[in-house]
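# Just the structure for this:
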Amino acid sequence: MTSCEKDDSFSENKLSNEFNSESYMKKGTGDDKYTVLGTQKKIPCSVENMAEAYQSILKNPTAVKHPDKNYPINKTHLYVKFKPQDSIQYNKIVNDTILAVSDEPFEYEIANQGSIYLDPKANDTIFTFYYSVVPKDYQIPSEVPHEILKDLHFTSEDAIGETPSEKEENILDFYEDLNTEALKISDNLEEDEKKEHTYFQNDPSERLSYDDVKRLGLKVKDVQINYELEPNDEDVEGEARLFRRRKWRPRGTITVQEDAINQNVGVMGARVRVRKWGWLVIRKAHTNRNGYFETSRTRTKRVKYALYFKNRRSGNIRRFTVKASSWFWNARDRGHRTHKRRAWRRHYTYGRRQFYGYVQNAAFDYYTRIAPQYGLSMPRDRINISAKYTQCASSEHRANVLTLLPVSRIKITRRSKINGNCVYRGSDGIYATTVHELTHAGHQRMDPGMFSIFHIGSCNRAILTESWAEGVETIITNDRYLSLEPNYLDSSNDNIGWNFTRQRDRVFEMDEYTPIVADLIDDYNQSIEYAFLKPDPPVDGVQGYTLNQIQNALDDCRDIDCWENNLRNYYFNSTENNLNELFDYVRDVRNNNLSTPCNTIF
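Below you'll find the predicted structure:
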């Protein structure tokens, strides 16, 4: 029976009427690297403030009183500040789903929002401080230096069942008035909510508006709210309190503008946290492939949302995390507006979060669609992807890093250096690059020995690993963007399809990033299409292999001959007699610019 959920029925196409929209537009919110804190505010959920609010409620003749005539304001949660000293301690707290740490303290307004916050007082550690709200009985990791900043009290409206009794309905009304009072006296009510109430100084019949309060030179925290609900245009008499008792689902949509095809797409598989008043995490969800998310139901009226560019498979098993330039910060977008039973909308049109959205989409697509659909080796779980927004350099997969410092295994840069110039990759270039590096990660998981430090400097190794990753990148990127836009053009050079120019190159122009994988799959023979180029491009008389077959043939190979022979031996293909002729150009490329033939270098 679902009739009780009628007031909560919802579909994605209704979002336009329910959003409190916060978009990252060029004339909107800033997009600096570092967050700058503003005014420190009184903590509304502290035991002291909640106790003061309770006494104020008792004195207010219009407020609902607890049916038991007494409500103890005791400690329910702790506000904790962590000071990790090394990567082990850091990992301990950031991977704890109960702690759900934030690098920003919760009691501050934000003067300028950036991607990361570095506390200026964190000078005794390479890490910044991290903050968490946890249940009072939670076993805080004792090995991580920390301090308890405040004892907190949160009302437990969600502990009341789906069909509350008359007494429980009264308790819910009491919770609502108490929470509103706590926000009021700590000056944490949002402006729009201040305008919704009427006020009085001594006599409830005064009925002062918010404008009246300001005209009298008063502050809202210094006057009384009239808690006697009156019907308005949306509520018929008797339904106002029913409305605020009901449960609702925090939800929303996160989208990003794909500049390569001028389309808006969802940010896929990103983690959303919903915090009561911006403090206590009460709900979590992941966005779907359209960027939509929806959590389980809650009675909490006021929430703040935050998006984390990361994905969990189930429970504590993490597929990947996008890092904000450095290993020490997770890429995220923390909303600072309070949403009262309203959905959240984010749309990224430029800047860091747009870039993080591109990397997020490519990584999520690889783990959930590309690898399963094409039968590719899955990269290992818990992989960190460092998204470099300003750096002008090559992206890379770091197979073997000899350092005591923590590093991200994959680095994705927004800009690359071409002919001495820094060039923006475009959304398709960022997608392709992320796919390329994750293909390396999957290759390493399938065949760790291929990426051994003993193979560093081997041109056999380089041409096998890079040609394979280049091929997957080419096939997958074209599949994605041509499905989104049939007239898709490579944003880097306006050619039809991604990496199309690779198959126009002649052998002497090539390096380890050969088009051999695409040559094994497609029915395109560049030596015929580009016969006017002298010397001719490679002769490609092979077609019909799949990415899975090519990968299986590559497994455990250390030279080109092995790859070719495995294709011939493992699979029947009507064009396999042309394999030797096709792979000859790869053997020639292997020796390009080498004084010693590559087949003597192992």
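
# C-alpha from now on. contacts and neighbour counts both.
Noted.

# Any figure for the gap between the most centrally placed residue in the chain and Ser395?
Against the mean C-alpha coordinate of the chain, by Cα atoms, centre = their mean, the closest residue is Phe309 at 1.5 Å. Phe309 sits 19 Å away from Ser395, going by Cα to Cα, to the nearest Å.

# still on that earlier bit, please tell me I have it right and the residue nearest to the centre of the chain contacts Thr321.
Yes - between Phe309 and Thr321 there is a contact under Cα atoms under 8 Å: 6.4 Å.

# Give the residues shared as contacts by the two.
Common neighbours of Phe309 and Thr321 (criterion: Cα atoms under 8 Å, 6 or more residues apart in numbering): Asn330, Ala331.

# looking at this, Gln543 is in a strand?
No - counting by DSSP: H, G, I helix; E, B strand; the rest coil, Gln543 is not part of a strand but coil.

# which residues touch it?
For Gln543, the contact set (Cα under 8 Å, 6+ apart) comprises Asp519, Leu520, Ile521, Asp522, Asp523, Thr575.

# Same question for Ser527.
Ser527 is in contact with Asp536, Pro537, Pro538, Val539, Asp540, counting by Cα under 8 Å, 6+ apart.

# any idea which helix is longest in the chain?
Across the chain, the longest stretch assigned as helix under DSSP state H is helix 459-484.

# how far is it from where the chain is centred?
25 Å (Cα atoms, centre = their mean, to the nearest Å).

# So which bits of stretch 253-273 are buried?
253-258, 260-261, 265-273 (16 or more other Cα atoms under 10 Å).

# ok now that stretch, how far from the chain's centre?
Mean-position distance between stretch 253-273 and its chain equals 10 Å (Cα atoms, centre = their mean).

# residue contacts, the closest residue to Met446 other than its chain neighbours?
For Met446, ignoring the flanking residues on the chain, the nearest one in space by Cα to Cα, 6 or more residues apart in numbering is Ser377 at 6.2 Å. Counting by Cα under 8 Å, 6+ apart, Ser377 touches Ala371, Thr439, Gly442, His443, Arg445, Met446.

# quick one more, to check against the first:
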Amino acid sequence: MIFFSCQKVEMEPIADEETPFESAGMAKTLLGKKLENPYSVTNMRKALESFRSSDPKGREAADFEIEATHYYVRLFTESDEQLLRLEKDSLYLFDYPLDYEIDSLGDYYMDPEVDPEEGKWYYTSVPVDYRFPDIQYEILEELFLLDEEDTTAANGKLASLDFLYELEEESLRLTGNLKEPEYDKGTSGEASRAKIHPQGYVRVWDTERRKLVGVEGVKVRTRRWFKYGRDYTNSLGYYRIDNRYKRDVHYTVFFENASGFKIWSSTVDISKASHHVGKHSRYDRNIDMYTDSRAWRFATVNNAAVKYRNYCGRFGIGLPPSDLRIVASDGSGGGAAPMLRRVWGFYGFTSKSKVVSFLGKVAGMPATILGNTLLRFILPDIIVKANSAQGTAAVYETAFHELAHASHYAKVGNNYWIRYINYIVTYGVYGDGTGNNAGLCALGEAWGYHMGYRLTLEEFGNTNSRVSLSAFENFDPLKTGDKNDDIRPFKPLFSYWNGWIPAGIMYDIIDTNRDWLRSGFYDDVAGYTHKDLFNALDKDVDTPQKFRDRLLKESGNLDRADLENLFEAYYWK
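Reported below is the predicted structural model:
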């Protein structure tokens, strides 16, 4: 059903009370007074009449006519599918009204009319010929927006750009919105009136390298009233907005990467993670995020995901799904790869209680914040606890670990992954190695832990604050049967680690060192690569023994005796 209204909706303030968003550490957007819209057809016509009465523009004003070119609208999304439908139209969507002063631009706006569990309003402007999808919407106001490429009036008369600029200025003046000086400080004449493409760098503080590094592939969006612009940062974090402005603009960084993955701040907010920079000059604007900013975790997880995709190409590992949804939550250590967007609703995984149980056990998330919003809008594939107190290397290690699971998922599919999730729900994270599908868990976690540590060493070298190569190589295999001995990585890993999950076996397969493992057993395996490891992670390979056999089959029995001896050393004969 489509709901249509030409009535302007007045926003009333809501009472201050704790919300799930605030419980998740999110800040609320606070609006100030309602502004008179200078771009409404009504006010633009008043500006035109002002010109005609004082006759500053002569014949040009007399001949010009104003009709609506756009509508100021809001659209109500009740599901993830509806939001994606709007995004496919390349609309600039805002979760707060655009004709209010902004006292504080936070992470979410609480609409006084809507229960956030039911859906969300998004505000934007659309051309008058826009074909609305089959969702609820309201037209709030008719707009007249300048088109610098087509200055034809409604009556077919051509107008000069100078005339349209002056008309815009007059409407801003009449509505009380011409608050900024006409000329920029330190400039004069035409240079001060020039329209500029905002540009700069988006950077994040790397605690390992002790310097700012570029944030790659994120979207920078600008807005001044109903004029929008955007660009994606390059590998250095540089952006140049695709629209020009004559005055200050609002800057926002959205963590929806150009490669396809998107980052959320929590499991309760349906909007993608963002960093609201505020209103600043249209000239060069660098956007830097240090450890005291909540955006640090979004930028750091973003860069880790970009790096992981690059390492996949380098090591011959399959990429995870390109449209991953990653929650970068404000927590310390740990994560999960439930791949909910893929597996939710499939046979064997249709219970909300299972989702709550899984995320509670693996990601430590309380059931109180895992409401309907999680299942209707977010459906995260990956969750990374990423607060800045951990440092860059620790966040990268967790992200690499979970992204390695996502690559594994992309190869084995939903049925395999549901078995993985159900094992964790049934046995409490990893169990003791004796339950049904314990071998599947052992293999999956061995791959995840290996990739997490191995890529962290690759990225930061052996002097990083998370893991040393000597400790990474020093794994003590244990027998199954004790849930307390599933895997003990001792993070940060600087001495040794152990467990019945054979997490050290992956590196033993690909390294060239002869290591002592336990009494009577050495690692003499050589000749395998990361590509060989990943190629053997097939959907019918659900135990370490099957993984060993697939490696041998695909390699022509390369170093067979040593490989079989290695798996026996890890108690997976």
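
# Which ones among the buried residues of stretch 253-273 of the first structure lie within strands?
Secondary structure from DSSP state E places Thr253, Ile254, Thr255, Val256, Gln257, Glu258, Val265, Gly266, Arg271, Val272, Arg273 of those in strands.

# Kindly state which residue of the second structure is aligned to the third one.
Structural alignment places Thr255 of the first structure opposite Arg203 in the second structure (criterion: TM-score structural alignment).

# leaving aside the residues next to it on the chain, what's closest to that match?
Gly214 (4.4 Å).

# Hmm, that neighbour is touching Asp206, no?
No - the pair Gly214 of the second structure / Asp206 is not scored as a contact, 9.7 Å apart, by Cα under 8 Å.

# In the longest helix of the first structure, which of the residues would be classed as buried?
For helix 459-484 of the first structure, burial by neighbour count (16+ other Cα under 10 Å) applies to 459-478, 480-482.

# How about stretch 91-105 of the first structure?
Applying a neighbour-count criterion of 16+ other Cα under 10 Å, one finds Ile93, Val94, Leu99, Ala100, Val101, Ser102, Asp103, Glu104, Pro105 buried in stretch 91-105 of the first structure.

# Residue in the second structure paired with the fourth one?
When you say that, I think you mean Ala100 of the first structure. Aligned counterpart of Ala100 of the first structure in the second structure: Tyr92 (TM-score structural alignment).

# wait, what's in contact with its match?
Thr124, Ser125, Tyr228.

# Map Trp381 of the first structure onto the second structure.
Trp isn't right for residue 381 of the first structure; it's Asp. Residue pairing (TM-score structural alignment): Asp381 of the first structure is matched to Ser322 of the second structure.

# got it, and Val274 of the first structure?
Under the alignment defined by TM-score structural alignment, Val274 of the first structure corresponds to Thr222 in the second structure.

# quick one: the strands in the stretch 451-573 of the second structure?
Applying DSSP state E, counting those that start in this stretch to the stretch 451-573 of the second structure gives strands spanning 475-477, 497-499, 515-518, 521-523.

# Can I get these in a markdown table including distance to Gly176 of the second structure?
Converted to a markdown table, these look like this (distance: least, Cα to Cα, whole Å):
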| stretch | distance to Gly176 of the second structure |
| --- | --- |
| strand 475-477 | 70 |
| strand 497-499 | 67 |
| strand 515-518 | 76 |
| strand 521-523 | 77 |
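
# For Tyr571 of the second structure, find the nearest of the ones you listed.
strand 475-477 (7.3 Å; Cα to Cα).

# Contacts for that closest one, please.
496-504, 517-518, 569-571.

# against the first structure, where does that strand fall?
Using TM-score structural alignment, strand 475-477 of the second structure lines up with residues 505-507 of the first structure.

# From the chain's centroid, how far away is that stretch?
The chain centre lies 40 Å from the centre of stretch 505-507 of the first structure; the measure is Cα atoms, centre = their mean.

# What is the end-to-end distance of stretch 39-48 of the first structure?
OK, stretch 39-48 of the first structure end separation, Cα to Cα: 20 Å.

# thinking again about what came up before, and the gap between the match of Ala100 of the first structure and Tyr137 of the second structure?
With distances taken as Cα to Cα, Tyr92 of the second structure is found 15 Å from Tyr137 of the second structure.

# doesn't Gln444 of the first structure fall inside a strand?
No - counting by three-state DSSP, Gln444 of the first structure is located in no strand; its state is helix.

# so what corresponds to it in the second structure?
Matched to the second structure by TM-score structural alignment, Gln444 of the first structure sits across from Tyr409.

# can you check Ile430 of the first structure too?
Residue correspondence to the second structure (TM-score structural alignment): Ile430 of the first structure is matched to Val395.

# same deal with Ser408 of the first structure?
Match for Ser408 of the first structure (TM-score structural alignment): Pro380.

# Run a quick neighbour tally on Ala273 of the second structure.
Ala273 of the second structure: 24 surrounding residues under other Cα atoms under 10 Å.

# Alignment lookup: it to the first structure.
Alignment note (TM-score structural alignment): Ala273 of the second structure maps to Ala331 of the first structure.

# Nearest residue to its match in space, ignoring adjacent ones along the chain?
Counting by Cα to Cα, 6+ apart, the nearest residue to Ala331 of the first structure once its immediate chain neighbours are dropped is Ala324, at 4.4 Å.

# surely the one you found meets Asn330?
Yes - counting by Cα under 8 Å, Asn330 is a contact partner of Ala324 of the first structure at 5.5 Å.
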